[in-house]
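Peer 1: Okay, here's the prediction I keep looking at, along with the sequence it came from:
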Amino acid sequence: MPSYLGQNFLEDIKYKKIILEIIEKSKKEFAWENLIEIGPGKGSISKYLVDKYENITFFEKDENFYNIIKNFKKEKQKIIIGDVLQSNLNNFNKNKTFIFGNIPYYITSPIFKKFFVENNFIGGLILIQKEVGKKIKSDANKKSFLRWLLNYGYEIKYIETVPAKAFNPIPKVDSCLVYLSKLSNKKNINLEEVINFLDIVNRYKRKTLGKISNIINKKGIYKYNIQGEISKKRIEELNWDDIKYIIDYNKE
């Protein structure tokens, strides 16, 4: 039963146990009532979840796996076959729904944006490529664009490296587990303004902010006056206070 959607299925029982333990801890932390699993595939994790949690929705794009999931799901649990990125999530209580998923590498960013930027679910445990996890965690030294978007509303912890050999078929890179917890207080800065700023400067991310400021001002792309110590930093070196300062300063 082949899958053509870039899925690598977790086989190692050690990491399955870790996932199940973390999901159980999240239930106590958030008191969530609903669980969404993205891409259950052959059910390597799903078959352990169905007996433990009553309300589960499985989003699976590959129709080949429908009958597998249907055979072990319980009465109140739902299977939605189709592209989760096109799904309407309005029927879910975002503050009572936890997300779990083993995400194919090529749709990592769209999945994160769908569930944690656009819809702000309470939290999640996501299995993704190791290098992506290192760049989006809250204490990352080098910060990706996606990291800024996610950390606006969440604390992100890098939980565990999951080696390639734990999967079948074996991918070319290692994976990791990241844990997202929704913040009770978001950053004191407008997200739309952050996105506008990053959209403009991110195309020159290898340069310092001072050089970027000169380039975009000369090209007439936008006017950002960036001076002082901040001008010596690169985008990946900024913190939230730096970004807020730049945005607020340039409003004046």
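Peer 2: Thanks, I have it. Numbers count the residues shown, from 1 in each chain.

Peer 1: Only C-alpha atoms from now on, for both contacts and neighbour counts.
Peer 2: Noted.

Peer 1: Check which residues of stretch 83-91 are buried.
Peer 2: Residues Val84 are the ones in stretch 83-91 that count as buried (16 or more other CA atoms under 10 Å).

Peer 1: mind listing the helices for the stretch 151-252 of the chain?
Peer 2: Taking DSSP state H, counting those that start in this stretch, the helices of the stretch 151-252 of the chain run over residues 191-201, 209-219, 240-249.

Peer 1: this is the comparison structure:
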Amino acid sequence: MHRARKRFGQNFLHDAGIIDRIVGSIAPKPGQHMVEIGPGRGALTEPLLEATGGELDVVELDRDLIPILKTQFFRHENLRIHEADALTFDFNTLVTDDRPLRLVGNLPYNISTPLMFHLLDYSDHIHDMHFMLQKEVVQRLCAAPGDNAYGRLGIMIQYYCEARYLFTVPPGAFAPPPKVESAIVRLNPRTTIEYPADDPDKLAVVVRTAFNQRRKTLRNNLKPLMSAEAIESLGLNPGERAENLSIRDFVMLANHLSRTESSA
């Protein structure tokens, strides 16, 4: 039996009821291009293969798990196993036809945030993503303005995707059980950005700077980027905190910064 490794942040899913609920939420169909990140011991791999008619790409970093997966699913000729780090993997290499990718994964807590930002680079080729993450991270992904969990992660993900909290997963569903609760999130990349930023990199800078010291106001946090008068000229209150601004507000700030710098 392969033991979970702390350095990979491994917690293997084993609860049959939770597995059924996850697969039911994903609703995979034959002919769809499913991709599983971190299949582990194959708890989700098996039902995904059954639902798709035996076609699946999996990306696994732990080389000791590769032969286990190959042995367990040797009958599935269309299971393609990629031994790679998902944080650096080029997901464009999986796009071989006009089918969008549907991503699934029980993501290690220690890489979940950078991995999601990495996946945004491929959002044009992704239909949806269903991930198991630390509950706190899912709350941040789905938070609205004014929520305690609202911040940089949720704003940047929601700029590119619709995010929906599906359900909570207790620690006992895993072996070994983690010390925190998990949750399932669904991310649907937007076909059209509702409030497009002139420069998404500038948006990231503004959001990061605005939340640099969470309890401080926009006037103080954004001082290195723009004046209080500039903030006010956009119809925003410089005395407001970043946690109360909408994504549209942040886009206005970012576009103002882009246009000011380009005209300087």
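Peer 2: Cool, got the structure. Just so it is clear, the model here is predicted, and its values are computed rather than measured.

Peer 1: Can you give me the TM-score here?
Peer 2: Superposed pair, TM-score by TM-score structural alignment, normalised by the length of structure 1: 0.87. Supporting alignment: 241 aligned residues with a CA RMSD of 2.1 Å.

Peer 1: quick revisit: quick one, which of the helices of the stretch 151-252 of structure 1 gets closest to Pro40 of structure 1.
Peer 2: helix 191-201 (31.8 Å; CA to CA).

Peer 1: Could you check the angle the closest one makes with helix 240-249?
Peer 2: 90 degrees (axes from the mean of the first three to the mean of the last three CA atoms, to 10 degrees).

Peer 1: list the helices and strands helix 191-201 of structure 1 packs on?
Peer 2: Applying 3 or more CA pairs under 8 Å, 6 or more residues apart in numbering; DSSP states H and E, one finds that helix 191-201 of structure 1 makes contact with helix 145-151, helix 240-249.

Peer 1: Pick the most buried one from those.
Peer 2: Ranked by mean neighbour count under mean count of other CA atoms under 10 Å, those are led by helix 145-151, which reaches a mean of 20.

Peer 1: ok, and what's touching that one?
Peer 2: Under the criterion CA atoms under 8 Å, 6 or more residues apart in numbering, residues 109, 112-113, 116-117, 135-138, 191, 195, 198, 202 lie in contact with helix 145-151 of structure 1.

Peer 1: And the helices of the stretch 151-252 of structure 1: which comes nearest Leu85 of structure 1?
Peer 2: Closest approach to Leu85 of structure 1 among the helices of the stretch 151-252 of structure 1 is made by helix 191-201 (20.6 Å; CA to CA).

Peer 1: Okay, strands next: where are they in the stretch 101-250 of structure 1?
Peer 2: Under the criterion DSSP state E, counting those that start in this stretch, the stretch 101-250 of structure 1 contains strands at 123-129, 154-162, 167-168, 175-182.

Peer 1: With structure 2 overlaid, how far apart is the shortest one on average?
Peer 2: The reference is to strand 167-168 of structure 1. Here the mean offset of strand 167-168 of structure 1 against structure 2 after fitting is 1.0 Å, by mean CA distance after the TM-score superposition for structure 1.

Peer 1: how about that strand, which residues of structure 2 does it hit?
Peer 2: Aligned by TM-score structural alignment, strand 167-168 of structure 1 falls on residues 174-175 of structure 2.

Peer 1: outside of the matching stretch, which residues touch it?
Peer 2: Applying CA under 8 Å, 6+ apart, the contact partners of stretch 174-175 of structure 2 are Ala4, Asn11, Phe12, Leu13, His14, Asp15.

Peer 1: try 6 Å
Peer 2: For stretch 174-175 of structure 2, contacts defined as CA atoms under 6 Å, 6 or more residues apart in numbering pick out Asn11, Phe12, Leu13, His14.

Peer 1: Now check structure 1 for the residue matching the second one.
Peer 2: What it means is Phe12 of structure 2. Under the alignment (TM-score structural alignment), Phe12 of structure 2 maps onto Phe9 of structure 1.

Peer 1: do Arg152 of structure 2 as well
Peer 2: With TM-score structural alignment as the criterion, the equivalent of Arg152 of structure 2 in structure 1 is Phe145.

Peer 1: Please tell me I have it right and Asn95 of structure 1 contacts Asn120.
Peer 2: No: applying CA atoms under 6 Å as the test, Asn95 of structure 1 and Asn120 come out as separate, 8.1 Å apart.
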